[in-house]
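In: sequence? don't have it. structure:
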């Protein structure tokens, strides 16, 4: 049997022109059979499903980024650098490695015409030399120990003159001759008593002398200089046996400089 409160709520709810019951009595009115009969749509209505709150899942990973990777060392700068593996490949003359080194400095739309490894200067803390010619500029990179890096370039149409230098080797003969005299002075006292032993000592002393040309060419270098108008000249040092690479760069510079100057004057 419906309670008196329920009947009162039903009467209040179903009376024509009556205002709806207050909020505190909605639950009582909605559960009464009379209300359900007077509102068939309420009886047919399906209660909304209860959707449980989503469980916390794993945190999303970092959003994809197209920026260049940052250096792993805290506080290190993200400037141009040459990694060890790239440097070793460039020393072997790999064109892809050489172009990658110079692409850090030149525009993306520039065409790399030629790039080469030119040689090494020094012994323990040596410096490597690389040269490059694009359709706009001539450039060089010197890579030293402990992250040292020197880049120079100049535009082809700003070149006034070029210089190719190959030093004479007479000093090498002088140094080698002095070393032979030193070896003879050390072995000569033994010629009086033991000539065979003296010759053996002289031969042993000559073995280190065979390294003199190697040491000489590590310090005395050939090279190419391009003089830039109202700018800094671009220096490329080269090993004597790699001077042909520098000459090839010089021919490329001359050819493309003439083309570039002609295009500029034609505008």
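Out: Perfect, I can see it now. Computed from a predicted structure; not experimentally measured.
In: drop to CA atoms for contacts and neighbour counts, all remaining ones
Out: OK.
In: contact partners of stretch 123-133?
Out: Contacts to stretch 123-133, defined as CA atoms under 8 Å, 6 or more residues apart in numbering, come from residues 102, 112-121, 138-145, 218, 236-238, 246, 249, 252-253.
In: for ChimeraX, what selects the buried ones among these?
Out: To isolate in ChimeraX the members of the contacts of stretch 123-133 that are buried, counting by 16 or more other CA atoms under 10 Å, one can use:
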select :102,112,113,114,115,116,117,118,119,120,121,138,139,140,141,142,143,144,218,236,237,238,246,249,252,253
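In: which of the contacts of stretch 123-133 fall within strands?
Out: Per DSSP state E, strands hold the following members of these: 112-121, 138-143, 236-238.
In: show me what whatever helix or strand residue 164 lives in is packed up against.
Out: Element membership for residue 164, per DSSP states H and E: strand 159-165. Based on contacts counted as 3 or more CA pairs under 8 Å, 6 or more residues apart in numbering; DSSP states H and E, the elements that strand 159-165 packs against are strand 222-228.
In: the strand it packs on vs strand 159-165, what angle?
Out: Between the direction of strand 222-228 and that of strand 159-165, the angle (axes from the mean of the first three to the mean of the last three CA atoms, to 10 degrees) works out to 170 degrees.
In: use this one as the comparison:
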């Protein structure tokens, strides 16, 4: 896993080989980033073979989600890149509101300043959950719709957006090649 996160092509091939039929050639595999903070979260990987586009997500405690779709049935694709404000604002608001509530509670009841100082670390520990919830509503990455409405989604870190563009172009090129090879789907 550590080698795959370092974008080692052989390690990435091993990750996807268990899902892809042996006769298919894996054209490209990539580590796309982590959905979360501080390296804790769900790691996203993508692959394109001669016949399909695939997404693999591996969670912190071993959760695995694999999705793929046949290239010839790709209907459309989109790349999402939200503004930093949409990503950081909810976590900032969470910390400020939690701290303000603890401070108001302390001042209103004449309590100790120990309460806000204890609440702040707890609020900081919950920031990754706030970020995860934010990503539930604010999408980031490459979404590829396959015939019949199947969505193959690939989460992408902001700094890896050029990889999303490359995967997008590669899928388009291989899709056209695949349709020429087998005829219209």
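Out: Perfect, I can see it now. On a predicted model such as this, the values are computed, not experimentally measured, just so you know.
In: centre of the chain to stretch 135-151 of structure 1, how far?
Out: Put simply, stretch 135-151 of structure 1 sits 13 Å off its chain's centre (CA atoms, centre = their mean, to the nearest Å).
In: okay, now the alignment partner in structure 2 of residue 151 of structure 1: neighbour count?
Out: For residue 151 of structure 1, the aligned position in structure 2 is occupied by residue 66, per TM-score structural alignment. Residue 66 of structure 2 is flanked by 15 other residues according to other CA atoms under 10 Å.
In: ok, the one 10 residues further on next?
Out: By the criterion of other CA under 10 Å, residue 76 of structure 2 has 12 neighbours.
In: how near is it to residue 150 of structure 2?
Out: When CA to CA, to the nearest Å is the yardstick, residue 76 of structure 2 and residue 150 of structure 2 sit 11 Å from each other.
In: again, but for residue 33 of structure 2
Out: As defined by CA to CA, residue 33 of structure 2 lies at a distance of 22 Å from residue 150 of structure 2.
In: do residue 12 of structure 2 as well
Out: Using CA to CA, one gets 24 Å for the distance from residue 12 of structure 2 to residue 150 of structure 2.
In: so between these two, which is more surrounded?
Out: Ranked by neighbour count (other CA under 10 Å), residue 12 of structure 2 and residue 150 place residue 12 first, with 22 against 15.
In: can you tell me what residue 175 of structure 2 aligns to in structure 1?
Out: In the superposition onto structure 1, residue 175 of structure 2 corresponds to residue 257 when matched by TM-score structural alignment.
In: now residue 143 of structure 2
Out: Residue correspondence to structure 1 (TM-score structural alignment): residue 143 of structure 2 is matched to residue 225.
In: the longest helix in structure 1 is where?
Out: When structure 1 is scanned for its longest helix (criterion: DSSP state H), the result is helix 243-266.
In: distance from the chain centre to that helix, please.
Out: Its chain's C-alpha centre lies 28 Å from the corresponding centre of helix 243-266 of structure 1 when counted by CA atoms, centre = their mean.
In: quick one: buried residues of it?
Out: In helix 243-266 of structure 1, counting by 16+ other CA under 10 Å, buried: 243, 245-246, 249-250, 252-253, 256-257, 260.
In: what's the most distant pair in those residues?
Out: The span of these, defined through CA to CA, is set by 243 and 260 at 25.5 Å.
In: the match of residue 151 of structure 1 is in contact with residue 20, isn't it?
Out: No. Using CA atoms under 8 Å as the test, residue 66 of structure 2 is too far from residue 20 to be in contact (10.6 Å).
In: nearest residue to the middle of structure 2?
Out: Nearest to the mean C-alpha position of structure 2, by CA atoms, centre = their mean, lies residue 155 at 2.4 Å.
In: aligned partner of that one in structure 1?
Out: Using TM-score structural alignment as the criterion, residue 155 of structure 2 maps onto residue 237 of structure 1.
In: would you say residue 123 of structure 2 is within a helix?
Out: Yes. Counting by DSSP: H, G, I helix; E, B strand; the rest coil, residue 123 of structure 2 is part of a helix.
In: for residue 13 of structure 2, see how far away it is.
Out: From residue 123 of structure 2 across to residue 13 of structure 2, the span is 39 Å (CA to CA).
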